[in-house]
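S.K.: A structural model of the following input is requested.
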Amino acid sequence: MSFIKEFKVFAVRGNVVDLAIAVIIGGAFGRIVTSLVNDIIMPPIGLLIGGVDFKDLMFVLREAYLDPSGVEINAVTINYGNFIQFIIDFLIIAFVIFLAIRAMSRLQKKEEAKPVIPPAPSREEKLLEEIRDLLKNR
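M.R.: All right, here's what the predicted structure looks like:
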């Protein structure tokens, strides 16, 4: 099989399309959670700990300065506030995914636990059963 044909078979496979949809939805969900953390959760937490914006939390390794030619050299910092926000983002996303998978598992268990009710016999089957019973009684 040629490389292009093999790629075409791979690309139109259902799993690849499902994965692409999941990545797109996951990206959108990630942006929603980031907004939730940055815009709703972190401001009150920052207020509770003294009006600190987590984005401003950093450890300065070297201050910004002007070199002899007058070009500004940026400060070198470790931005641990951003890191804390990303950890909170991750925990919220992981928790929501856990809840979704847990709910799906419970639904699957409920579907498996339901007894399968056999379909009612058709009109022809009922008629054949009556004929069988009449022949037995002869």
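
S.K.: contacts and neighbour counts: CA atoms only from here.
M.R.: Will do.

S.K.: So which bits of the one helix or strand Ile101 maps to are buried?
M.R.: For Ile101, the host element (DSSP states H and E) is helix 80-113. Buried positions in helix 80-113, judged by neighbour count with 16 or more other C-alpha atoms under 10 Å: Gly81, Asn82, Gln85, Ile88, Asp89, Ile92, Ile93.

S.K.: now the other sequence, so there's something to compare against:
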Amino acid sequence: MWEDFKKFALKGNVIDLAIAVIIGTAFGKIVSSLVEDIIMPAVGIMLGGFSVEDWTYTLNGAELRYGAFTQSVIDFFIIAFSIFMVIRLFTGLKRKKDVPAEEEPEVLDKKEELLVEIRDLLAKEKNGL
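M.R.: Here you go, the predicted structure:
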């Protein structure tokens, strides 16, 4: 059983996944800080000190903090959009790297054009015989 676990744990996919989770967590913290510390205070200033997180509703003595939920939804969309843009950037860079540069069309002078025409005519005659 130990050998099977070792084979599983040391597979490339598992290690890649672990690295992705760690990097994703760190990136999530960065984006969360961006949202909480920069974007939402700026939005609050633009709205005159208004804070979504303070929205509450009291029902039969119970306080429902739907503002905190709304803030979490806003955070999610900003984080999802940020991750989408990073992935799109990396995908675009990868595509540019993978696609070979287009070859420039060869420019022929008059003599070369005539030689190409002669070659093509000789090939047609040879195939016609």
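
S.K.: returning to that earlier point: could you single out the nearest of the buried residues of helix 80-113 of structure 1 to Ile25 of structure 1?
M.R.: Nearest to Ile25 of structure 1 among those is Ile93, at 12.6 Å by C-alpha to C-alpha.

S.K.: before we move on, back to that, tabulate the buried residues of helix 80-113 of structure 1 (JSON lines), appending distance to Glu72 of structure 1.
M.R.: Below are the buried residues of helix 80-113 of structure 1 laid out as JSON lines (distance: C-alpha to C-alpha, whole Å):
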{"residue": "Gly81", "distance to Glu72 of structure 1": "24"}
{"residue": "Asn82", "distance to Glu72 of structure 1": "24"}
{"residue": "Gln85", "distance to Glu72 of structure 1": "29"}
{"residue": "Ile88", "distance to Glu72 of structure 1": "34"}
{"residue": "Asp89", "distance to Glu72 of structure 1": "34"}
{"residue": "Ile92", "distance to Glu72 of structure 1": "39"}
{"residue": "Ile93", "distance to Glu72 of structure 1": "39"}
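
S.K.: hey, where'd the helices end up in structure 1?
M.R.: 3-11, 14-35, 42-48, 80-113, 123-137 (DSSP state H).

S.K.: between these, which one is nearest to Val60 of structure 1?
M.R.: Val60 of structure 1 lies closest to helix 80-113 among the helices of structure 1, at 10.6 Å (C-alpha to C-alpha).

S.K.: follow-up on the earlier one: can I get the helices of structure 1 in CSV with distance to Arg62 of structure 1?
M.R.: What follows is these, written out as CSV (distance: least, C-alpha to C-alpha, whole Å):
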stretch, distance to Arg62 of structure 1
helix 3-11, 49
helix 14-35, 29
helix 42-48, 25
helix 80-113, 15
helix 123-137, 88
